[in-house]
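[1] Build me a model from this:
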Amino acid sequence: MTPSNSSVLFDLDGTLIDTAPDFHRVINLLLREEDRAPVSYDFLRTYVSNGARAMVAAAFNLAEDDQKFDKLHQRMLTLYLDNLNQDSKLFEGIAPCLNWLQEQAIPWGIVTNKPEIYTRPLLHSLGLDKTASTVICPDHVTHRKPHPEALFKACQEIDREPRACIYVGDHIRDIEAGKRANMLTIAAGYGYLNANEDPKTWQADYLINSSANLLPLLESLYRDTPQT
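    Here you go, the predicted structure:
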């Protein structure tokens, strides 16, 4: 694995960008509309990586097959589209990491289960749409992660072999997708872990507990990995 033949791919929410503050705001807006008590940030954060449906179900203590659920879910998505980037930001240390990748001519990209309608405006607001070499959303593939299809598509777009690439994610499905694509995997232990979840059990190749540790790890990997 060398800069000339490799790439680093990222999951989005909980790995590259800290979107939990905006999801927390939106969920509490929805709860207020329904005359319900707000939920705490710490409570909601553990559900963010499981998606909008999981957040609505948890906040309202409601099963997804409840007759009220679909209306609440759709309203939540509308509110989120209107509040995509009030407080969302790159995790600490990620901006220097992306800058370093560009300096090394290592293309980086995003492979996410977040639909394109939300992903593209968010990336644009943070100035990432012009620097990411590939952005793969569920709209672009048949199967979502943990299926590796999206990772394979990202590699095709940037002309890289999956075995020479790295995938970074904060959910077990990210690590499973990366391993199934034969990529080196890095578990983002700083991300939106479910309650009582231990990322050590995901069996990623590497585990980092702080986003600030990603750049030193990448520097070490590219320095120490034998050239192929």
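
[2] From here on, just use CA atoms for contacts and neighbour counts.
    Will do.

[3] hmm, who's touching the helix or strand containing T185?
    T185 is part of strand 184-188 when elements are defined by DSSP states H and E. Contact with strand 184-188 is made by 14-15, 163-171, 175, 178-179, 199, 202, 204-211, as judged by Cα atoms under 8 Å, 6 or more residues apart in numbering.

[4] Which of those residues fall within helices?
    Among the contacts of strand 184-188, the members found in helices (DSSP state H) are I175, G178, K179.

[5] is it true that the second one touches P148?
    The one in question is G178. Yes: at 6.7 Å, G178 counts as touching P148 under the criterion of Cα atoms under 8 Å.

[6] In terms of neighbours, single out the busier of these two.
    Shown here are G178 and P148; by other Cα atoms under 10 Å, G178 has more neighbours (30 against 20).

[7] where do the strands sit along this structure?
    7-10, 17-18, 89-90, 108-111, 134-136, 165-169, 184-188, 206-208 (DSSP state E).

[8] Let's see this one next, to set against the first:
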Amino acid sequence: RVLVSNGSAGLIAHAFNCQEDHPDFEQIRAEFLTIYLDNLCRETRPFPGIQPLLDQLGYAGVPWGIVTNKPSLYTEAILDALQLKPAPASVVCPDHVENAKPHPEPVLLACEQLGIEPRHTVFVGDHRRDIESGREAGAITIAAAYGYIDDDHPDTWNAHHLVNHAAEISALLF
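    Sure thing, here's the model as predicted:
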């Protein structure tokens, strides 16, 4: 689970000891991504506490969005399967921008789509690159220590806040 944030290249490197410069890498990656797409939502669920948080956001009329380094093909399939309510008002994937996280561009695009200035935006992430992206965009950042955390220490990410459960996000927002 901790390897997920490293993307397909990281997973392939770990599972097959095959780096991106290996002659078979692209073939292995293509096969992996086909299998991944076919099984994408088999065990996928929101983290505990996310739906009550979304309910609060919806009730308060607060728009929310997703900024991910997962390509839109996979992100859209996951969102279609999960049917989150309220639905995100913005979804930004790396194929929507020139620079993926940790660059601030995807966060800035989400803010633009939401019609909210970055300084009035709260950006939650479970990886150091998320916090870097949010801070560089000028957003208030929350490190989610309950996500797909690797051996890194979220308390060293320089986030404005650190939470161990999604319910703690509600307490910071409302």
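
[9] TM between them?
    TM-score of the superposed chains, computed with TM-score structural alignment, normalised by the length of structure 2, equals 0.95; 174 aligned residues with a Cα RMSD of 1.3 Å.

[10] hang on, the earlier thing: the strand holding T185 of structure 1 vs structure 2, average offset?
    Compared with structure 2 after fitting, strand 184-188 of structure 1 has a mean deviation of 0.3 Å; criterion: mean Cα distance after the TM-score superposition for structure 1.

[11] how about that strand, aligned to which bit of structure 2?
    With TM-score structural alignment applied, strand 184-188 of structure 1 matches the range 140-144 in structure 2.

[12] rewinding a little: I'd like the strands of structure 1 laid out as a markdown table, including mean neighbour count and distance to L44 of structure 1.
    Listed next are the strands of structure 1 as a markdown table, based on neighbours: other Cα atoms under 10 Å; distance: least, Cα to Cα, whole Å:
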| stretch | mean neighbour count | distance to L44 of structure 1 |
| --- | --- | --- |
| strand 7-10 | 25 | 22 |
| strand 17-18 | 20 | 13 |
| strand 89-90 | 18 | 17 |
| strand 108-111 | 24 | 23 |
| strand 134-136 | 23 | 26 |
| strand 165-169 | 27 | 19 |
| strand 184-188 | 24 | 18 |
| strand 206-208 | 18 | 22 |
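
[13] between the ones you listed, which gets nearest to L62 of structure 1?
    strand 17-18 (25.7 Å; Cα to Cα).

[14] residues in structure 2 aligned with that closest one?
    Counting by TM-score structural alignment, strand 17-18 of structure 1 lines up with no residues of structure 2.

[15] hmm, who's touching that strand?
    Counting by Cα under 8 Å, 6+ apart, S88, K89, L90, F91 sit against strand 17-18 of structure 1.

[16] which one is the third one nearest to, not counting chain neighbours?
    Taking Cα to Cα, 6 or more residues apart in numbering as the measure, L90 of structure 1 lies nearest to I17, with 4.4 Å between them; neighbours along the chain are not counted.

[17] For Q156 of structure 1, see how far away that neighbour is.
    I17 of structure 1 is 24 Å from Q156 of structure 1, where distance means Cα to Cα, to the nearest Å.

[18] A95 of structure 1 too?
    Taking Cα to Cα, one finds A95 of structure 1 at 25 Å from Q156 of structure 1.

[19] same question, A187 of structure 1
    23 Å.

[20] now N209 of structure 1
    The separation that N209 of structure 1 has from Q156 of structure 1, given Cα to Cα, amounts to 30 Å.

[21] ok, now N28 of structure 1?
    Counting by Cα to Cα - N28 of structure 1 and Q156 of structure 1 are separated by 40 Å.

[22] Between those two, which has more neighbouring residues?
    N28 (21 against 13).

[23] For structure 2, just list every one of the helices.
    Using DSSP H, helices in structure 2 cover 7-16, 25-38, 50-60, 72-82, 105-114, 128-137, 166-173.

[24] Can you list the helices and strands that the second one packs against?
    Here helix 25-38 of structure 2 touches helix 7-16, going by 3 or more Cα pairs under 8 Å, 6 or more residues apart in numbering; DSSP states H and E.
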